[in-house]
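[1] Predicted structure and sequence below. I'll ask about it afterward.
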Amino acid sequence: MTSRYIARHRAATMHSVRTGQFLRTAAGIGLSIGTAVAGTSVAQADPAPAEEVVEDPASSPVDTSPLPTDADGLLDRLNEASRQAEATSDRVVDNNAALEDARVLLDRANEAVTRSAEDADAALARVDEVRGPVTELSQAMYRGATVDPVTAAIGAASPQEAIDRRAYSSALNATRTAAVEELEDALTDAAAYRSLALRTKATADFQLADYGQQQIDLAARTAELDSLKEQISTAVDGMSPEQKQRWVDRNGPIDVDVDQFLNGASAVSSGVVGAALSKLGSPYSWGAAGPDAFDCSGLMYWAYQQMGKSIPRTSSAQIAGGTPVTRDQLQPGDIVGYFSGVSHVGMYIGDGKIVHASDYGIPVQVVSVDSMPFAGAARY
């Protein structure tokens, strides 16, 4: 019986190792889901002080009233509408990525459920296997097969028989105790497998449904903004030469000597800054990431790609994903975020300047780092 118990104990030990591995795997899936959700939340907007109401251009109401006829009013409306369109475009990209991640996590959770069902069945089989010996031992004790060591020794015919009886009694009681513990462990394992796997799947299902609903909401807002983009395009294209120049110059473009900025810079910064500066004059296009047209985060993304480095695709995610940098710590190659919620970005090139893809009708240009409200910076 002792050898049979040892064999079962070894099997139980191996099963416990597998249990631990499964629990870590399932917990990892849950953590991945939580991380994905948290990451998306951070990417959408930076937290603000409780007393401050932070405007979110990706969800603020769209002004669909007729465009102003005066130059200043028209430029202000176009600026606000363009920020809304760019922020919404970023949100769509973020949500599509999160939705795909949720699908992957759900597939992994479903696999975990399948594995847990198999392991739970194995645990229940061990329950049946262990139940027999426990029952036999209990019945043997009921019939008096085991007695306390003192009684066993008193009834012995000789000292050797007393020793044998006592050893047998102790071994039998120890075996019974171990068998009962193994039975309890097997039952606990079976319940843990099913419970954790089903909870993990439920979490993945919820996240997938949540991102799916967000996708529906964003699709409706995108359709609304598509109409607004057409108005922006029509208005900008129909501007008088004077109005169009005011639009292009609204952030104070600066002529730069590209070679001067790259001279003496580090290999990394000169590479990524050089890539971004090589696109000076390229047109702006919502949702574009090169090589011929760009939105603001698309230019950052493309420039880093030329250095073989992948960074997040959208404005707020780019600021959230790198190492935070303060305004006075900026170095060439750092990405600078602007406006609440980080709805716009540019690349610091040194000497208090950034290169950025500004807006529809405005080519990629260099402007002062302080030409827009600073909202943070990140280094990659």
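    Arrived safely.
[2] switch to C-alpha atoms for all contacts and neighbour counts from now on
    Fine.
[3] can I assume Ala191 is in contact with Ala120?
    Yes. Checked against C-alpha atoms under 8 Å, the pair Ala191 and Ala120 is within contact range at 7.4 Å.
[4] List of residues touching stretch 101-110?
    The contact list for stretch 101-110 (C-alpha atoms under 8 Å, 6 or more residues apart in numbering) reads 26, 29, 32-33, 36, 197, 200-201, 204-205, 207-208.
[5] Just the ones of the residues you listed in helices?
    Assigned to helices by DSSP state H, the following of those qualify: 26, 29, 32-33, 36, 197, 200-201, 204-205, 207-208.
[6] Ala191 and Ala120: who's more crowded?
    Ala120 (22 against 15; other C-alpha atoms under 10 Å).
[7] any idea how far the more buried one lies from Arg126?
    10 Å (C-alpha to C-alpha, to the nearest Å).
[8] again, but for Ala87
    Applying C-alpha to C-alpha to Ala87 and Arg126 gives a distance of 57 Å.
[9] Same drill for these two, tell me which one is more crowded.
    Shown here are Ala87 and Arg126; by other C-alpha under 10 Å, Ala87 has more neighbours (26 against 21).
[10] Name the secondary structure element that contains the nearest residue to Val180 once chain neighbours are set aside.
    In space, Val180 comes closest to Val134 once its chain neighbours are excluded; the distance is 6.5 Å by C-alpha to C-alpha, 6 or more residues apart in numbering. Taking DSSP states H and E as the definition, Val134 sits inside helix 71-142.
[11] picking up where we left off before, and the contacts of stretch 101-110, which two are the farthest apart?
    For the contacts of stretch 101-110, the maximum inter-member distance is 18.8 Å, found between Ala36 and Ala197 (C-alpha to C-alpha).
[12] the more surrounded of these two?
    Ala197 (27 against 19).
[13] pretty sure the more buried one contacts Glu111?
    No. At 9.2 Å, Ala197 does not count as touching Glu111 under the criterion of C-alpha under 8 Å.
[14] got a list of what the nearest residue to Ile163 once chain neighbours are set aside touches?
    The shortest distance from Ile163 to any non-neighbouring residue, by C-alpha to C-alpha, 6+ apart, is to Ala153 (7.1 Å). Neighbouring residues of Ala153 by C-alpha under 8 Å, 6+ apart: 161-163, 165-166.
[15] Same list (those) but as CSV, adding distance to Pro66, secondary structure and neighbour count.
    Shown next, in CSV, are the contacts of Ala153 (distance: C-alpha to C-alpha, whole Å; DSSP: H, G, I helix; E, B strand; the rest coil; neighbours: other C-alpha atoms under 10 Å):
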residue, distance to Pro66, secondary structure, neighbour count
Glu161, 107, helix, 14
Ala162, 106, helix, 19
Ile163, 104, helix, 15
Arg165, 102, helix, 23
Arg166, 100, helix, 21
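[16] Pasting the second one now:
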Amino acid sequence: MSGVLAAGVLATALYGSGPASADPVALPTTATEAVQRMVDLSRQTEQLNQQALAVQADLDAKLVVQQEADAKLAATTEVADAARAEVRKFQPVIDRTAIAAYQGARTNRMYAVLVSDSPQKLLDQMSTLDVLSAQTTDQLRQFKKATDAAESAESAARAAADAARGAAQKADQTRADLERKRSELGGAVAQVVEAWGALSSKDKSALAGSPFPPGFDRDTLLQGLVPGSGTSALAAGLTRVGDPYVWGATGPNQFDCSGLVQWAFKQVGKNVPRTSSAQASYGTPVAKGDLQPGDVVFFYSDISHVGIYAGNGLMLHASTFGVPVAVAPMGSTPYHSARRY
């Protein structure tokens, strides 16, 4: 397929066969422009991919909160049920006492004096009244304690129920957002794959490039390797050079940019976050002038691309669709920051 024909096919793949009045500047007119347009579209898709991964991570966190809220609700409900049962245990005694008082029952010492016809009977009545009074007072005290406990437990259960509902609503909202992002990503991926398919073999080969830049010396770079260090993670990552870029992939044979970084550090025992934005908060900051092989480098203002520094201004990264994992210059990508893990 000639370069001009490839550009025309790619333009159709990217934009469809629009009306004749469509802006001609928006359409690639050469194979080079067609490749660049495919790269630009792939770049946008990578941004969507990282956004979708971030929303997935947010959803996972919210689901944990929801599970914890549900567990707390179940626990507080159980406590409230037990507290209500304790109140019911004392309720008959309290009811009888209340009814007796309402009906005018005489239970005080003055009444015993008035109705007693002998000193012994008076002592017996007063002793009985003391026992009854003590029992009633104790039961009233226990009833009050049980009632207070029940009110506190029910208040906690209501608060837990509100928290559980709120957590569920937030999770549902995030889940809906994730579905939208996945839908957008799916559409964008389809466009990139279609656009890539419209390129000539020559253009695909040029896009893929070389896995290593001229003069790259892996052995010298990895001298003095320290187990568990960033350099050892770089060494692990270099074993994946040539593996394909796939959105959302974390290895072991295909990767997206943040998936490659996560995989490489996992091989040396470090649990790095999944997304490029989260990875940019892991470890410690490193100035660009102090970069060492194995440091993690981030790109673009939204931190939507990441790689592992490989010395001499180079990085190991999973670049974009159609470009296998490779070592490449950092200069062509807008630098953001770096971290040392």
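    Ah, there it is. A quick note: this is a predicted structure, and the numbers were derived from the prediction, not measured.
[17] what about the residue positioned nearest the centre of structure 2, distance to Arg274 of structure 2?
    In structure 2, the centroid-proximal residue (C-alpha atoms, centre = their mean) is Ala57; its distance is 2.5 Å. In this view, Ala57 of structure 2 and Arg274 of structure 2 are 8 Å apart by C-alpha to C-alpha.
[18] tell me the contacts of the residue nearest to Val180 of structure 1?
    176, 179-180.
[19] what ranges do the strands span in structure 2?
    284-285, 296-299, 305-309, 314-317, 326-329, 335-340 (DSSP state E).
[20] Relative to structure 1, which residues correspond to the fourth one?
    In other words, strand 314-317 of structure 2. Counting by TM-score structural alignment, strand 314-317 of structure 2 falls onto residues 353-356 of structure 1.
[21] which residues touch the matching stretch?
    Under C-alpha under 8 Å, 6+ apart, the answer for stretch 353-356 of structure 1 is 276-277, 296, 299, 345-349, 364-369.
[22] Endpoints of stretch 216-233 of structure 2, how far apart?
    Separation of the first and last residues of stretch 216-233 of structure 2 by C-alpha to C-alpha is 18 Å.
[23] can you pull the buried residues of that stretch?
    Counting neighbours by 16 or more other C-alpha atoms under 10 Å, one finds that the buried residues in stretch 216-233 of structure 2 are 221-222, 229-233.
[24] How about stretch 111-128 of structure 2?
    Across stretch 111-128 of structure 2, burial judged by 16+ other C-alpha under 10 Å covers 112-113, 122, 125-126.
[25] what number of residues lie near Arg141 of structure 2?
    Using other C-alpha under 10 Å, Arg141 of structure 2 has 12 other residues around it.
[26] whoops, Gly238 of structure 1 was the one
    11.
[27] Give me the distance between it and Tyr284 of structure 1.
    Going from Gly238 of structure 1 to Tyr284 of structure 1 by C-alpha to C-alpha gives 17 Å.
[28] Excluding chain neighbours, what is closest to the equivalent of Gly298 of structure 1 over in structure 2?
    Here Gly298 of structure 1 is matched to Gly259 in structure 2, going by TM-score structural alignment. Counting by C-alpha to C-alpha, 6+ apart, Thr250 is the residue found nearest to Gly259 of structure 2 once chain neighbours are left out, at 4.1 Å.
[29] Which residue of structure 1 is paired with that neighbour in the alignment?
    That one, Thr250 of structure 2, aligns with Ala289 by TM-score structural alignment.
[30] corresponding residue for Ile335 of structure 1 in structure 2?
    That one, Ile335 of structure 1, aligns with Val296 by TM-score structural alignment.
[31] Surely its match is in contact with Ile303?
    No. Val296 of structure 2 is beyond contact range of Ile303, at 11.9 Å (criterion: C-alpha under 8 Å).
[32] quick one: what's aligned to Asp219 of structure 2 in structure 1?
    For Asp219 of structure 2, the residue aligned by TM-score structural alignment is Asp259.
[33] Check the gap between its match and Gly281 of structure 1 for me.
    Separation of Asp259 of structure 1 from Gly281 of structure 1 (C-alpha to C-alpha): 16 Å.
[34] same question, Thr200 of structure 1
    Distance from Thr200 of structure 1 to Gly281 of structure 1, by C-alpha to C-alpha: 50 Å.
[35] likewise Tyr338 of structure 1?
    Tyr338 of structure 1 is 21 Å from Gly281 of structure 1, by C-alpha to C-alpha.
[36] just Gly252 of structure 1 next, same as before
    Relative to Gly281 of structure 1, and taking C-alpha to C-alpha, Gly252 of structure 1 is found at 15 Å.
[37] higher neighbour count, Val296 and Ile303 of structure 2?
    Taking other C-alpha under 10 Å, Val296 of structure 2 and Ile303 do not tie; Val296 has more neighbours (29 against 21).
[38] Not counting residues beside it along the chain, what's closest to that one?
    Ile308 (4.6 Å).
[39] re the thing from before, could you give the angle of the helix holding Val134 of structure 1 to strand 344-350?
    100 degrees (axes from the mean of the first three to the mean of the last three C-alpha atoms, to 10 degrees).
[40] ok now helix 71-142 of structure 1, how far from the chain's centre?
    12 Å (C-alpha atoms, centre = their mean, to the nearest Å).
[41] And for stretch 249-260 of structure 2?
    Worked out by C-alpha atoms, centre = their mean, stretch 249-260 of structure 2 lies 19 Å from the chain centre.
[42] Using TSV, please lay out the contacts of Ala153 of structure 1 together with distance to Gln305 of structure 1.
    Output for the contacts of Ala153 of structure 1, formatted as TSV (distance: C-alpha to C-alpha, whole Å):
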residue	distance to Gln305 of structure 1
Glu161	84
Ala162	83
Ile163	80
Arg165	79
Arg166	77
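[43] and which of those is nearest to Ser65 of structure 1?
    Using C-alpha to C-alpha, Arg166 is the member of the contacts of Ala153 of structure 1 that lies nearest Ser65 of structure 1, at 96.7 Å.
[44] Show the contacting residues for Val272 of structure 2.
    261-262, 265-266, 279, 282.
[45] what residue of structure 1 matches up with it?
    Checking TM-score structural alignment: Val272 of structure 2 goes with Ile311.
[46] From Met347 of structure 1, how far out is that match?
    13 Å.
[47] For the residue lying farthest from the centre of structure 1, which residues are in contact?
    For structure 1, the largest distance from the centre (C-alpha atoms, centre = their mean) belongs to Ala157, which lies 74.4 Å off. With contact set as C-alpha under 8 Å, 6+ apart, Ala157 of structure 1 has no partners.
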